[in-house]
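Asker: Please find the sequence and the predicted model below.
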Amino acid sequence: MVQSMWLNFATKSVADTGKFFRKLGFEVSYPQGEDGPIVDVRLGKNGQIVYFAEDVFAMMAPFQASTTEVLVSMDVATPNEVEVFLDKVAEAGGCVNSPAGDRGGIFGGAFEDLDGHHFTIIVMPD
């Protein structure tokens, strides 16, 4: 079962993006340190947007990054759940464009819904 969902964007500058949202009053964190490739912007109690440095985003996204598309991510508890979920996507008529597998220490896959919107489903590392 999907445990959480969040939005992913590419950014030219992780540091500047973090500063921007902090100035707007959002809680901001850097999971790999302030010089790392990721900044998390908290949206209330359960929501978040994750901004990735453009080169890192390009490695995960099954499409060319732009300012008009967003990558929605979901996490599940086990690799088997990723595989079962992607099977359901295919059976329901979606397009699995990145089958389940290890992606640099994160197990997951990617798919498109019926309208071509992009999603990833992953097992969050501990």
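Answerer: Happy to help now that I have it.
Asker: C-alpha from now on. contacts and neighbour counts both.
Answerer: OK.
Asker: helix or strand right after the helix or strand containing Asn8?
Answerer: Counting by DSSP states H and E, the element that carries Asn8 is strand 4-11. Toward the C-terminus, strand 4-11 is succeeded by helix 14-23 as the next helix or strand (DSSP H and E).
Asker: Below is an additional structure, to be compared with the one above:
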Amino acid sequence: MAPQMIFVNLPVKDLDASKAFFVKLGFSINEHFTDETASCVVISDTIFAMLLTEEKFKSFTAPGKEISDATKTTEVLVTLSAESREKADELADAALAAGGGPAKEPMDMGFMYGRSFTDLDGHHWEVFWMDPAAAQG
């Protein structure tokens, strides 16, 4: 059985700027699933963010539903694991340097550490590391 994949679909105002933002974070673009209305950001072998123009995004939603303005409301938190505290910091720092914004203060519980940021459209991203020994116990 193939591993299950996740495709997080996000509406964006400026597709080219959003693609550039995620490339600056070290992710790649799958050009086979990219056109002038959508772009597939490859986060890992099983995790993808589909950046969709607002018009394209709206074509997938239920009739009559509005697109949330992520700069004003929170509909979802996208959370990624990191292999170390340093990798969590690297990704969050890269997001801030690429034009993203801070979302919350860093969280440090000793055995678990996390950072957060918003992308160019205000979508809230979390990146965290957890001590594997703590996760087992």
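Answerer: Noted; the coordinates are in hand. Model, not experiment: these values are computed from the prediction.
Asker: Could you get me the TM-score between them?
Answerer: Once superposed, the chains reach a TM-score of 0.47 (TM-score structural alignment, normalised by the length of the first structure), with 68 aligned residues with a C-alpha RMSD of 2.3 Å.
Asker: ok so, going back, ok, and what's touching the strand holding Asn8 of the first structure?
Answerer: 17, 47-54, 57, 65-66, 70-76 (C-alpha atoms under 8 Å, 6 or more residues apart in numbering).
Asker: Swap in 7 Å and give it another go.
Answerer: 47-54, 57, 65, 70-75 (C-alpha atoms under 7 Å, 6 or more residues apart in numbering).
Asker: and that strand, which residues are buried?
Answerer: Using 16 or more other C-alpha atoms under 10 Å as the test for burial, strand 4-11 of the first structure gives 5-6, 8-11.
Asker: dump the residue contacts of Phe22 of the second structure.
Answerer: No contacts exist for Phe22 of the second structure under C-alpha under 7 Å, 6+ apart.
Asker: where's it relative to Gly101 of the second structure, distance?
Answerer: 13 Å (C-alpha to C-alpha, to the nearest Å).
Asker: and if you look at Met112 of the second structure?
Answerer: From Met112 of the second structure to Gly101 of the second structure the distance is 22 Å (C-alpha to C-alpha).
Asker: Leu51 of the second structure now?
Answerer: From Leu51 of the second structure to Gly101 of the second structure the distance is 18 Å (C-alpha to C-alpha).
Asker: Counting neighbours, go ahead and name the busier of those two.
Answerer: Between Leu51 of the second structure and Gly101, counting by other C-alpha atoms under 10 Å, Leu51 is the more crowded of the two (26 against 20).
Asker: where along the first structure do the helices fall?
Answerer: For the first structure, the helices defined by DSSP state H cover 14-23, 54-60, 79-91.
Asker: looking just at contacts, which helices and strands does the second one meet?
Answerer: Helix 54-60 of the first structure sits against strand 4-11, with contacts defined as 3 or more C-alpha pairs under 7 Å, 6 or more residues apart in numbering; DSSP states H and E.
Asker: how much does the strand it packs on deviate in direction from helix 14-23?
Answerer: Here the directions of strand 4-11 of the first structure and helix 14-23 differ by 120 degrees (axes from the mean of the first three to the mean of the last three C-alpha atoms, to 10 degrees).
Asker: Number of residues surrounding Leu77 of the second structure?
Answerer: 12.
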